[in-house]
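Student: Quick one: sequence and predicted model below, then my questions.
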Amino acid sequence: MSKDVEFGLDTFGDVTLAPDGKFLPQAQVIRNVIAEAELADRLGIDFFGIGEHHRTDFAISAPEVALAAIAARTRRIRLGSAVTVLSSDDPIRIFERFSTLDAISQGRAEVILGRGSFIESFPLFGFDLGQYEELFEQKLDLYSAITSNRIVDWQGNWRPPLKGQEIFPPIEKGSLKTWIGVGGTPESVTRAVRYDMHLMLAIIGGDPQRFRPYVDLYQKLVAESGRVAREVGVHSPGYVAETDEKARRELFPHFKKIRDRLGQERGWPPVTEVDFEREIEHGSLYAGSPGTVARKIAETVKGLGLSRFQMKYSAGPMMHENLLSSIELYANKVIPQVRNLLA
């Protein structure tokens, strides 16, 4: 764990409710996300991430465009994806988009690459789900070649070879900070070490300490490779209100709506209030008063040896005003308490 742990926020641009109880247009949700990022920057939060989706319940399909708008309206906060679905995208275009974002933001861009737990981008862009693993592996190899070399020579099965190719625009200073998103497979940990990238653990359910073996594996492989250890982070859902009771009362109906919607697609049973309480008490849902959330984050940071904690603050159709309040409490009360607990 680094001495100065970073604290971030993530959103998928969940389509939220208006005060009249109707869903907002996706265009308005995107504008609200930009406002939420501006608030996070003003409050001193370290990172703001936007996930990529292509479906009715999430508004953002092109994170880099939204991040560029945010970059032009913020001063210090780092900006990145959460995640970029590499398997159904083009590594060259990913680099070009994020190197452009890096230029606009004056060096604040990051990428979190993942295979994606949502698969709608594969048929949308004409990729075969049967090549799920092969596409990710080969595209990651090409992406790594682009970020490691000014002139790229590369050959694989999914596209014609590259010979003496330069990719524009180059990163102005240093390199493009890249994380590998890990949902729970040792192969993903191995990739992070092989390609010398940071490790982001996506822990969206169950005891976060069950991911300790992945951190241990990462440290073991780093030591064996002779590389310098990179950062280890966690992405998990959360919501902060003035009291535990208020946070649970406000969050549960929205938590249930989004989990049940996904459950219908994936064969999960409907979420009960008992399930919800269990995730708060013993799982990976960081919901409650500032003190409750701070203590839980501190336990996770210490238990896993983290360099960064990112809270997925958007919560299904919960209203924009509630999200702004949660961001303020996270920045002004949770983060200072976590730092005190870690000191």
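Tutor: Looks like it came in fine.
Student: all contacts plus neighbour counts: C-alpha atoms, from now on.
Tutor: Fine.
Student: and the closest residue to D4 other than its chain neighbours, what is it in contact with?
Tutor: Nearest residue to D4 in three dimensions, chain neighbours excluded: S307, at 7.3 Å (Cα to Cα, 6 or more residues apart in numbering). Applying Cα atoms under 8 Å, 6 or more residues apart in numbering, we find S307 in contact with M1, S2, D4, V5, E6, E231, V232, G233, V301.
Student: how about the residue nearest the centre of the chain, what does it touch?
Tutor: The residue lying closest to the centre of the chain (Cα atoms, centre = their mean) is A82, at 2.9 Å. Listed by Cα under 8 Å, 6+ apart, the contact set of A82 reads D10, T11, F12, G49, I50, G51, E52, V111, I112, L113.
Student: The third one - how many residues pack around it?
Tutor: Think F12. With neighbours defined by other Cα atoms under 10 Å, the count for F12 comes to 25.
Student: For it, which non-adjacent residue is spatially closest?
Tutor: Leaving aside its chain neighbours, F12 sits nearest to G51 (4.6 Å; criterion: Cα to Cα, 6+ apart).
Student: And for that neighbour, the neighbour number?
Tutor: Close neighbours of G51, defined as other Cα under 10 Å, add up to 25.
Student: doesn't V83 make contact with it?
Tutor: Yes: using Cα atoms under 8 Å, G51 makes contact with V83 at a distance of 4.9 Å.
Student: helices or strands next to the longest strand anywhere in the chain in the packing?
Tutor: In the chain, assigned by DSSP state E, the strand with the most residues is strand 232-240. Identification of packing neighbours for strand 232-240 by 3 or more Cα pairs under 8 Å, 6 or more residues apart in numbering; DSSP states H and E yields strand 198-202, helix 244-266, strand 286-288, strand 308-312, helix 320-329.
Student: put this beside the first:
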Amino acid sequence: MTDHSTLELGLDTFGDVTHDADGNRIPYPEVIRNVVEQAVAADRLGVDFIGIGEHHRDDFAVSAPEIVLAAIAGQTERIKLGTAVTVLSSDDPVRVFERFATLDAVSAGRAEIILGRGSFTESFPLFGYPLAQYEELFEEKLDLLARLLEEGPVTWEGRLRAPLKDQEVYPKTAGGIRTWIGVGGSPESVVRAARYGMPLMLAIIGGDPARFKPYVDLYERALGQLEQPKLPVGVHSPGFVADSDEAARELLWPGWKLMHDRIGGERGWGPASRDQFEGEADAGSLYVGSPETVAQRIASTVRTLGVDRFDMKYSSGPLAHEHLLHGVELYGGVVVPRVRELLAG
């Protein structure tokens, strides 16, 4: 039997630009302050982790998640603070380390990094990186960041940036920074995480979560063959909690459709249907409903995949701050203890 006693239950948000009661867009500064308020509530209620996404487009307010996380750190005591995700391909590994080492200091050791290539590409032209080097940029920068995380003198050479020779980077941390690799479903990415000895975060945003079990098994086999220690595996999936199943679905549906239709229009997909939404809510990777419904579905996924963390992305499109905050309160106050009870039983 798998021991779930160390399971971590977290929340993620991309800082979606929300609407007020009259359907008007909330200004970016207010959205960011609301994200801080939601994270403070999560800390108070015992949620283990808050992840803030990085985006560079008009429907998301957060482009510098480490600054938002530092603001959260100043108002919280225990919750772990990380990204969902840091787009390493279009960033500089030295600056990534420096920013997170600083966040780790101000939060007394609570900083985490979740690295990814990102599902959006706006950051590449914005920071002057060619999309043609999408894969190579991530691989090379990950290699350098892995060396920096050792916190010793770094001698390193790659093809896409200047080399380093016996370079120290500051500030040093008190105990290192746990750094995950976010994976959307590529076996090569799973093996890469094992090769670098980093925990694996699976982004499961659609379909039956059980289809990701082969990736968990692959990661564990790769760790063994590479003589790496057992490392955590996490899941990131969307969801939303309200007082009842009906209320949760009716509140989430308009924003969910708006977001999917916008992204789908950019990527050549057809419009999202209500049947698609209901299917994901019933048996897919959309954890929407009453606290009991969401808890039961999270517990089922944790059992099926044998993961060590579950992070629910609780924001979706323009869903109002008052509903997001209430959802955070239900997740921390009811869902988290209920999941632990179900798994203990």
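Tutor: That came through fine. Since we're looking at a predicted model, the values are computed, not measured.
Student: For the equivalent of R57 of the second structure over in the first structure, give its distance to S87 of the first structure.
Tutor: Matched by TM-score structural alignment, R57 of the second structure corresponds to R55 in the first structure. Distance, R55 of the first structure to S87 of the first structure, using Cα to Cα, to the nearest Å: 17 Å.
Student: Please apply the same query to L262 of the first structure.
Tutor: Distance, L262 of the first structure to S87 of the first structure, using Cα to Cα: 21 Å.
Student: of those two, who's got more company?
Tutor: The neighbour count for L262 of the first structure versus S87, taken as other Cα under 10 Å, is higher for S87 (27 against 14).
Student: What's that one aligned with over in the second structure?
Tutor: Counting by TM-score structural alignment, S87 of the first structure lines up with S89 in the second structure.
Student: Once you drop chain neighbours, what's closest to its match?
Tutor: Closest residue to S89 of the second structure apart from its sequence neighbours, by Cα to Cα, 6+ apart: F138 at 4.5 Å.
Student: That neighbour should be in a strand, yeah?
Tutor: No: checked against DSSP: H, G, I helix; E, B strand; the rest coil, F138 of the second structure lies outside a strand; its state is helix.
Student: Give the aligned equivalent of it in the first structure.
Tutor: F138 of the second structure maps onto F136 in the first structure, by TM-score structural alignment.
Student: which residues does that match contact?
Tutor: Contacts here follow Cα under 8 Å, 6+ apart; on that basis F136 of the first structure touches L86, S87, R115.
Student: how about the helices in the stretch 101-250 of the first structure?
Tutor: Using DSSP state H, counting those that start in this stretch, the helices of the stretch 101-250 of the first structure run over 121-124, 132-148, 186-194, 212-225, 244-266.
Student: Make JSON lines from these and add distance to A103 of the first structure to it.
Tutor: Formatted as JSON lines, the helices of the stretch 101-250 of the first structure follow (distance: least, Cα to Cα, whole Å):
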{"stretch": "helix 121-124", "distance to A103 of the first structure": "27"}
{"stretch": "helix 132-148", "distance to A103 of the first structure": "15"}
{"stretch": "helix 186-194", "distance to A103 of the first structure": "25"}
{"stretch": "helix 212-225", "distance to A103 of the first structure": "31"}
{"stretch": "helix 244-266", "distance to A103 of the first structure": "36"}
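Student: Show me the one of the ones you listed that comes nearest D102 of the first structure.
Tutor: Among the helices of the stretch 101-250 of the first structure, helix 132-148 comes nearest to D102 of the first structure, with 13.2 Å by Cα to Cα.
Student: in the superposed pair, what's the mean gap between the closest one and the second structure?
Tutor: Compared with the second structure after fitting, helix 132-148 of the first structure deviates on average by 0.4 Å (mean Cα distance after the TM-score superposition for the first structure).
Student: ok now that helix, how far from the chain's centre?
Tutor: Computed by Cα atoms, centre = their mean, to the nearest Å, the chain-centroid distance of helix 132-148 of the first structure equals 19 Å.
Student: buried set for that helix?
Tutor: By neighbour count with 16 or more other Cα atoms under 10 Å, helix 132-148 of the first structure contains the buried residues 132, 135-147.
Student: can I get those in a markdown table with distance to E279 of the first structure?
Tutor: As requested, those are exported to a markdown table (distance: Cα to Cα, whole Å):
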| residue | distance to E279 of the first structure |
| --- | --- |
| Y132 | 30 |
| L135 | 34 |
| F136 | 31 |
| E137 | 33 |
| Q138 | 36 |
| K139 | 35 |
| L140 | 33 |
| D141 | 36 |
| L142 | 38 |
| Y143 | 36 |
| S144 | 36 |
| A145 | 40 |
| I146 | 40 |
| T147 | 38 |
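Student: returning to what we had before: can you provide the mean distance from the longest strand of the first structure to its aligned counterpart in the second structure?
Tutor: Here the mean offset of strand 232-240 of the first structure against the second structure after fitting is 0.4 Å, by mean Cα distance after the TM-score superposition for the first structure.
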